[in-house]
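Visitor: structure, please.
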Amino acid sequence: MRLVKDKQVVVAADFAGFPLKEYVKRHLEKKGWEVTDLTPDKESSPMYHRAGFMVGAQIAEREFEKGLLFCGSGMGIHVAASKCPHVHSAVAESVEAARRAATANNCNVLAMGAFWAGPRLGAGMADAFLENSLGDGYEDWDGFYEYHKLGYDETEQFDYEAYKANGFEVVNPGTVELGPEPARVSF
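Guide: Okay, the predicted model is just below:
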């Protein structure tokens, strides 16, 4: 698996997200990242959902730890990537949301919308997402890591049929006590 700690990431875009992807790719490469671009040519870029499937498959097959996706809104491409097993995708429209996708939700794919995310914002969101991991920055919030790790694990192992058979309740839910929110936490 190509890991973030080794500065490895996979990216893809449809036609609408292509210019933002190109800017973010150049930004990451200048910072020493090896960027595997599944859509190197705008004219042959697939429809948004197919680009989402492409990166999602790379995550599902454990080829890459994290990926970045770009389309007009970030929404459709993110939904498509999420159809692949083991993909936990997020859409971000701010640096804070991109960081939180990594630190609280342990997402492995981040989607951005080029219709409203400018190049520098896209680069900032990529940095925040790729440079953070589950629990980072919340070390003084008792139970934060455990709380969000439980959420990730229950999502990763979710079985809809078992959930349905259990009266739409999580089967054998775990418990974690989340301590009081520290005064300095911002969202």
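
Visitor: from here on, just use CA atoms for contacts and neighbour counts.
Guide: Will do.

Visitor: and residue 93, how far from residue 105?
Guide: 16 Å (C-alpha to C-alpha, to the nearest Å).

Visitor: my bad, should have said residue 165
Guide: On the measure of C-alpha to C-alpha, residue 165 and residue 105 end up 26 Å apart.

Visitor: those two: which has the busier surroundings?
Guide: The neighbour comparison of residue 165 against residue 105 (other C-alpha atoms under 10 Å) goes to residue 105, with 20 against 11.

Visitor: who's in contact with the more buried one?
Guide: Listed by C-alpha atoms under 8 Å, 6 or more residues apart in numbering, the contact set of residue 105 reads 134, 148, 149, 151, 152.

Visitor: following up with a second sequence; could you model it the same way so I can compare the two?
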Amino acid sequence: MLAIGSDHGGFRLKEAIKEYLAANQIGFCDFGTHSVDSVDYPDIAKTVAQAVAAGECERGILICGTGIGISIAANKMKGIRAALCHDVFSAKMSREHNDANILAMGERVIGQGLALMIVETWLKSEFTGGRHENRVCKITDMEQNR
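Guide: Presented below is the predicted three-dimensional model:
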């Protein structure tokens, strides 16, 4: 199960991603927003990140206007590794090397077609472990000892 959420600046792209997920029979839970009315992105980031950190959802997708604010907010939550990706290669590497559990994107930065390719790549990519495992563990240790 995926958690998905956006602020008003990412609402339209979130809706397009939901259509893609439904068409590909990928389960998701929409944590809002549910319109283009202004909302605060940290609130959406928090609810999605909490669902992922608690194990209620395996991974998450967050969208705002640029992806920057919502990814910063999500990364404040313990256990979250949110990666802001606006290209397919970064999406792939965020999973394979960093074990990112939240994908963040900006609706005002990329088009829908590219965003859907990024989502598809990110969902199909898996953490490779190996030498990257130690690095991810160091990130977790930093988080534990702040």
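
Visitor: show me where structure 1 has helices.
Guide: With DSSP state H, the ranges of helices along structure 1 come out as 18-30, 48-60, 75-81, 95-103, 119-130, 144-156, 160-165.

Visitor: chain center to the fourth one: distance?
Guide: What that stands for is helix 95-103 of structure 1. Relative to its parent chain, helix 95-103 of structure 1 has a centroid offset of 9 Å by C-alpha atoms, centre = their mean, to the nearest Å.

Visitor: can you put the contacts of residue 105 of structure 1 in JSON lines and add neighbour count and distance to residue 39 of structure 1?
Guide: What follows is the contacts of residue 105 of structure 1, written out as JSON lines (neighbours: other C-alpha atoms under 10 Å; distance: C-alpha to C-alpha, whole Å):
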{"residue": "134", "neighbour count": "21", "distance to residue 39 of structure 1": "29"}
{"residue": "148", "neighbour count": "19", "distance to residue 39 of structure 1": "33"}
{"residue": "149", "neighbour count": "18", "distance to residue 39 of structure 1": "32"}
{"residue": "151", "neighbour count": "18", "distance to residue 39 of structure 1": "32"}
{"residue": "152", "neighbour count": "18", "distance to residue 39 of structure 1": "29"}
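
Visitor: tell me which two of those residues sit farthest apart.
Guide: Taking C-alpha to C-alpha as the measure, those span a maximum distance of 11.4 Å, between 134 and 151.

Visitor: what lines up with residue 123 of structure 2 in structure 1?
Guide: Counting by TM-score structural alignment, residue 123 of structure 2 corresponds to residue 130 in structure 1.

Visitor: ugh, wrong one, I meant residue 59 of structure 2
Guide: Aligned counterpart of residue 59 of structure 2 in structure 1: residue 66 (TM-score structural alignment).

Visitor: quick one on the thing from earlier: turn the contacts of residue 105 of structure 1 into TSV, including distance to residue 33 of structure 1.
Guide: Shown next, in TSV, are the contacts of residue 105 of structure 1 (distance: C-alpha to C-alpha, whole Å):
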residue	distance to residue 33 of structure 1
134	21
148	28
149	27
151	30
152	27
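
Visitor: how close does the residue positioned nearest the centre of structure 2 sit to residue 146 of structure 2?
Guide: Nearest to the mean C-alpha position of structure 2, counting by C-alpha atoms, centre = their mean, stands residue 103 at 2.4 Å. According to C-alpha to C-alpha, residue 103 of structure 2 and residue 146 of structure 2 sit 24 Å apart.

Visitor: map residue 141 of structure 2 onto structure 1.
Guide: Structural alignment (TM-score structural alignment) places residue 141 of structure 2 against residue 157 in structure 1.

Visitor: off-centre distance for stretch 115-130 of structure 2?
Guide: With C-alpha atoms, centre = their mean as the basis, stretch 115-130 of structure 2 stands 11 Å off its chain's centre.

Visitor: give the buried residues for that stretch.
Guide: Buried positions in stretch 115-130 of structure 2, judged by neighbour count with 16 or more other C-alpha atoms under 10 Å: 115, 116, 118, 119, 120, 121, 122, 123, 125, 126, 127.

Visitor: repeat that for stretch 22-42 of structure 1.
Guide: Residues of stretch 22-42 of structure 1 classed as buried by neighbour count (16+ other C-alpha under 10 Å): 22, 23, 24, 25, 27, 28, 33, 34, 35, 37, 39.

Visitor: between the two ends of that stretch, what distance do you get?
Guide: Its first and final residues considered, stretch 22-42 of structure 1 spans 10 Å by C-alpha to C-alpha.

Visitor: count of neighbours near the residue of structure 2 sitting at the aligned position of residue 111 of structure 1?
Guide: In structure 2, residue 111 of structure 1 lines up with residue 104, judged by TM-score structural alignment. When counting by other C-alpha under 10 Å, one arrives at 30 neighbours for residue 104 of structure 2.

Visitor: understood, closing this out.
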